[in-house]
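1. Here is a sequence together with a model predicted from it:
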Amino acid sequence: MSKQPSLFVAHGAPLLAVQQDSYTAFLEKYADALPERPAAIVSITAHWDVPGQLISRRELNGTYHDFGGFPEPLYKLRYDAPGDIGLSDRIAELLASAGVASSFDDSRGLDHGTWVPLLRMFPNADIPVVALSVHSRGTPEHQYRIGRALEPLRNDNILIVASGGLVHNFAYLEWDRGMGVEPQGVPWAMEFDEWIRERVEGWRLGELMAYDRLAPHASAAVPPRAREHFVPLFYAMGAADSTRQAERKYQGYQVGSLSLNFYEFY
C-alpha cells in the first residue's frame, strides 16, 4: 500500500472547473502521476470556516455551489463523490487522541474549495471524500496540530488535500486582466509567495507562523479578518510533520494577484 503525500492546493476561481490552462493541465497530470490511486481523500477546505472542528459524515456527498455571478454551466456541474463513514469516525478518533474536540456534520455538500480541484484531478468522482472545516481564527500552532493528528492516514493510501490560496484578497484583484492563468502576477504578490516558498521548503515553521508580522505585503496578501484561504497551509504541513519534506510544484496567478500555489509534502 502506497503512502500518499499531503497537499496544499490553490482552488482559484470556480471557473477552473471548466477552463483549460496550464494549472488545470498540471492538476490532471499530477493526479495521474501519483504512485497509486488513493483509497480515499480528506479535504480540508477554506470554504468551511467555523469555530471548532467539523467532519463530514455521509454515505454520499452532495455538491454545494457556494458562489455567485458565474456562468450558468458552472451551477450544473456535480461532484457527488461517495463519503466514508468509517474514515469520518477514524478522523474523530485521531483528533481526540491529539486533544482536539470535533463534531460530525451529515448535511453539508462538498463546497467548491473541495470539488473544483478534485474535479480536475479525479473527474469520475468515484473516490470517497471526507471534508474537514478550518478555523481561521485559531492559532497556526493549533492548525498544524490538527494536520499532524491526520498524518497516520497517509500510510493507508489516503490523500490529504488542503485547499485554499496563499494570496487571496478581492480588494486587490485586477479584473480587467481576465480569469486566464498567467505565470507571473503583480510584483508584491510574487514577493509574498516567494517569501512563503523559501520558508515552506526550508520548513522554517517559526517564521511561517509569524508570517503576518514578518512576510512582505502580508496584510495585502492575507487580509487579517479573512485568513481562511491561507491557513490550510498549516494543516497540510502538519500532516507531514514526521518527514518535513516540501516542494512547490506549481505557481501561477489569476487576475493579477490571486495566486495558484500547489505544494507537495512527502
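-> Done, it's in.

2. contacts and neighbour counts: CA atoms only from here.
-> Will do.

3. where do the strands sit along the stretch 151-266 of the chain?
-> For the stretch 151-266 of the chain, the strands defined by DSSP state E, counting those that start in this stretch cover 158-164, 246-254, 258-265.

4. Tell me where this protein has helices.
-> 22-33, 85-97, 112-121, 140-150, 187-201, 205-209, 211-214, 218-221, 232-238 (DSSP state H).

5. Just send those back as JSON lines, with distance to Gly164 and mean neighbour count too.
-> As requested, the helices of the chain are exported to JSON lines (distance: least, CA to CA, whole Å; neighbours: other CA atoms under 10 Å):
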{"stretch": "helix 22-33", "distance to Gly164": "15", "mean neighbour count": "16"}
{"stretch": "helix 85-97", "distance to Gly164": "21", "mean neighbour count": "17"}
{"stretch": "helix 112-121", "distance to Gly164": "7", "mean neighbour count": "25"}
{"stretch": "helix 140-150", "distance to Gly164": "14", "mean neighbour count": "21"}
{"stretch": "helix 187-201", "distance to Gly164": "14", "mean neighbour count": "18"}
{"stretch": "helix 205-209", "distance to Gly164": "16", "mean neighbour count": "16"}
{"stretch": "helix 211-214", "distance to Gly164": "16", "mean neighbour count": "15"}
{"stretch": "helix 218-221", "distance to Gly164": "13", "mean neighbour count": "20"}
{"stretch": "helix 232-238", "distance to Gly164": "6", "mean neighbour count": "29"}
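
6. got these as CSV, with distance to Ser56 columns?
-> Below are the helices of the chain laid out as CSV (distance: least, CA to CA, whole Å):
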stretch, distance to Ser56
helix 22-33, 23
helix 85-97, 7
helix 112-121, 12
helix 140-150, 15
helix 187-201, 29
helix 205-209, 27
helix 211-214, 30
helix 218-221, 30
helix 232-238, 17
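
7. so which of these gets nearest Lys249?
-> Lys249 sits nearest to helix 22-33 of all those, at 9.0 Å, using CA to CA.

8. Can you give me every residue that contacts the closest residue to Glu201 other than its chain neighbours?
-> Distances taken as CA to CA, 6 or more residues apart in numbering place Ala246 nearest to Glu201, at 5.0 Å, with adjacent residues excluded. Contacts of Ala246 were listed using CA atoms under 8 Å, 6 or more residues apart in numbering, and they are 200-203, 263-266.

9. any idea how far the residue nearest to Glu141 when sequence neighbours are not counted is from Val129?
-> Excluding its sequence neighbours, the residue lying closest to Glu141 (CA to CA, 6+ apart) is Met209, at 7.5 Å. Using CA to CA, to the nearest Å, we find Met209 at a distance of 29 Å from Val129.

10. hold the first one in mind and look at this next one:
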Amino acid sequence: MSSTSPATTHKRQPAVFIPHGGGPCFFMDWPDVWDKMAEFLRGFSHTLPQKPDALLVVSGHWETETLTVTASEKPELIYDYHGFPEHTYSLRYPAPGNPALATQICSLLKNAGISATSDPDRGLDHGVFIPFMLAFPDADIPVVELSLRQDLDPAFHIQAGKALAPLRDQNVLIVSTGMSYHNLRHFMTANPKTDQDAVAFDTWLDKAACLPEAERNNALIHWEEAPAARVIHPREEHLLPLMVAAGAAGADQGERIYSDTVLGKALSGFRFG
C-alpha cells in the first residue's frame, strides 16, 4: 500500500472491537446514558502504539452478498438512522478514503480464496463516523470500510480477518464497530430478567474473547451456544464485526478494554495485540 510507511518504522497495530452507540447518541442531549462510552471513545486513540496511517473499519451496518470495500477518495456519510433531531443529519466527518488500500484489501481476501470487490460510490455509515468523530476527531486518517457478508457466518468472518492481518504490520488499524448487546426491543426497557441475561452473555463473551486463539475462535464460531445468546442478539450483525477482529488477531491475546452498563444492559469492547 503506497500511502503507508515501511513496517519496520512502526509497531504493529492491534485489532479492536469497539461499541458505536445508538444512532447519533453522543451528539444529543441524552444525560449520562452514553457518557462512559463517549469517554472511552475519546481516549481510545491514546492507547494505540502510534497514529495509524489508515483505518480499516467493519461496521454492523453494511451487509453485501460479496465482501465489498469502499474505494472512494472522499467518502460521503450515510445517515442511516431515523427519527433523530435535525442537527444529527448535518454531522460532518470529512476523512479521506484510500483507494490503494481498498485494492490491497481485495487482493488479500482473494489470495485467501475469498471473493471481494470494491465500491467507488459507497460512503461511511453511522457505525463508522459516529464513533470516529470521538475517537479520531481530526478526520485526518484515511478510512476504508469493509462490509459484512450477508449470511453472517462467524467462521467465514474469522477467516476474512485472518486474511487481513498483514495490514496490522503496515500501520493499518483494524477497527470493528458494533454492540456486544443488540436487542433493541429490550434495550430501552428496564427488566430484571433481560438485564440478567445481558450480564450472563457479557460474562461469557469476555471469557471467550480472551481465550487462546484456537479456543477463542471455536467459542466465537459457536456463539449461539452462549447463555441467552439469541435474546441478546436476535440477529447477529452487531456481533459479527468482532469475528473479523478476532481473526485478524492471530495468536495475540484478547483483553477487554471497555466495560459498561447502559440502560441496564452490560456492554464490552475488546482489543487483540
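-> Noted; the coordinates are in hand. Every value quoted in this text rests on a predicted model; they were computed, and no experiment measured them.

11. Quick TM-score on the pair, please.
-> The TM-score (TM-score structural alignment, normalised by the length of structure 1) is 0.90; 254 aligned residues with a CA RMSD of 1.7 Å.

12. circling back: would you write a PyMOL line that selects the buried entries of the contacts of Ala246 of structure 1?
-> The following PyMOL line selects those of these that are buried, judged by 16 or more other CA atoms under 10 Å:
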select buried, resi 200+201+203+263+264+265+266
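
13. can you put the contacts of Ala246 of structure 1 in TSV and add distance to Met121 of structure 1?
-> Below are those laid out as TSV (distance: CA to CA, whole Å):
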residue	distance to Met121 of structure 1
Val200	23
Glu201	24
Gly202	27
Trp203	27
Tyr263	15
Glu264	14
Phe265	17
Tyr266	18
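
14. Can you check which part of structure 1 the longest strand anywhere in structure 2 sits on?
-> For structure 2, the longest strand by residue count, based on DSSP state E, is strand 54-64. The aligned range for strand 54-64 of structure 2 in structure 1 is 40-50, by TM-score structural alignment.

15. Buried residues in the matching stretch, which are they?
-> Of all the residues in stretch 40-50 of structure 1, those buried under the rule 16+ other CA under 10 Å are 40-49.

16. Distance to Ile91 of structure 1 added to those, as a markdown table?
-> Output for the buried residues of stretch 40-50 of structure 1, formatted as a markdown table (distance: CA to CA, whole Å):
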| residue | distance to Ile91 of structure 1 |
| --- | --- |
| Ala40 | 12 |
| Ile41 | 12 |
| Val42 | 9 |
| Ser43 | 12 |
| Ile44 | 12 |
| Thr45 | 15 |
| Ala46 | 18 |
| His47 | 19 |
| Trp48 | 17 |
| Asp49 | 18 |
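
17. and which of those is nearest to Ala162 of structure 1?
-> Once CA to CA is applied, the member of the buried residues of stretch 40-50 of structure 1 that ends up nearest Ala162 of structure 1 is Ile44, at 4.5 Å.

18. which residues touch the closest one?
-> Per CA under 8 Å, 6+ apart, neighbours of Ile44 of structure 1: 114, 131-134, 160-163, 232, 235.

19. and with 7 Å instead?
-> Shown in contact with Ile44 of structure 1 (CA atoms under 7 Å, 6 or more residues apart in numbering): 131-134, 161-163, 232.

20. show me what contacts Pro234 of structure 2?
-> For Pro234 of structure 2, the contact set (CA under 7 Å, 6+ apart) comprises Asn183.

21. What is the burial count for Ile257 of structure 2?
-> Ile257 of structure 2 has 16 neighbouring residues, counting by other CA atoms under 10 Å.

22. I should have written Phe26 of structure 2 there, sorry.
-> 21.

23. Can you tell me the closest non-neighbouring residue to the alignment partner in structure 1 of it?
-> Here Phe26 of structure 2 is matched to Ala17 in structure 1, going by TM-score structural alignment. Using CA to CA, 6+ apart and skipping residues adjacent in sequence, the residue nearest Ala17 of structure 1 is Val116, 5.3 Å away.

24. do the same with Cys25 of structure 2
-> Trp34 (7.1 Å).

25. and what of Met188 of structure 2?
-> Leaving aside its chain neighbours, Met188 of structure 2 sits nearest to Leu263 (6.6 Å; criterion: CA to CA, 6+ apart).

26. circling back to that earlier point, nearest to Glu28 of structure 1 among the buried residues of stretch 40-50 of structure 1?
-> Ile41 (15.8 Å).

27. circling back: and which of the buried residues of stretch 40-50 of structure 1 is nearest Asp84 of structure 1?
-> Ala40 (8.0 Å).

28. Test my guess that that closest one contacts Ile158.
-> Yes - using CA atoms under 7 Å, Ala40 of structure 1 is in contact with Ile158, at 5.0 Å.

29. hmm, back to that, was I right to think the residue nearest to Glu141 of structure 1 contacts Thr139?
-> No - with contact defined as CA under 7 Å, Met209 of structure 1 does not reach Thr139; the gap is 8.5 Å.

30. Look at the residue nearest to Cys25 of structure 2 and say how many residues are nearby.
-> Trp34 of structure 2 has 19 nearby residues by other CA under 10 Å.

31. ok, back up a step: which one of the contacts of Ala246 of structure 1 is nearest Asp66 of structure 1?
-> Tyr263 (24.7 Å).

32. where's that closest one relative to Ile160 of structure 1, distance?
-> 12 Å.

33. Now do the shared contacts for those two.
-> By CA under 7 Å, 6+ apart, Tyr263 of structure 1 and Ile160 have these common neighbours: Leu7.

34. equivalent range in structure 2 for stretch 85-99 of structure 1?
-> Going by TM-score structural alignment, stretch 85-99 of structure 1 sits over residues 99-113 in structure 2.

35. ok, residues contacting the matching stretch?
-> Residues contacting stretch 99-113 of structure 2 (CA under 7 Å, 6+ apart): 1, 69-73, 115-118, 144, 160, 163-164.

36. So which of these wins on neighbours?
-> Taking other CA under 10 Å as the neighbour criterion, Val144 ranks highest of the contacts of stretch 99-113 of structure 2 with 29 neighbours.

37. Excluding chain neighbours, give the residue nearest to that one in space.
-> Leaving aside its chain neighbours, Val144 of structure 2 sits nearest to Leu56 (5.0 Å; criterion: CA to CA, 6+ apart).

38. would you list the contacts of Ile44 of structure 1 in JSON lines and tack on distance to Trp175 of structure 1?
-> Converted to JSON lines, the contacts of Ile44 of structure 1 look like this (distance: CA to CA, whole Å):
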{"residue": "Ala131", "distance to Trp175 of structure 1": "31"}
{"residue": "Leu132", "distance to Trp175 of structure 1": "31"}
{"residue": "Ser133", "distance to Trp175 of structure 1": "29"}
{"residue": "Val134", "distance to Trp175 of structure 1": "28"}
{"residue": "Val161", "distance to Trp175 of structure 1": "28"}
{"residue": "Ala162", "distance to Trp175 of structure 1": "26"}
{"residue": "Ser163", "distance to Trp175 of structure 1": "23"}
{"residue": "Pro232", "distance to Trp175 of structure 1": "25"}
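
39. Alright, that wraps it up for me.
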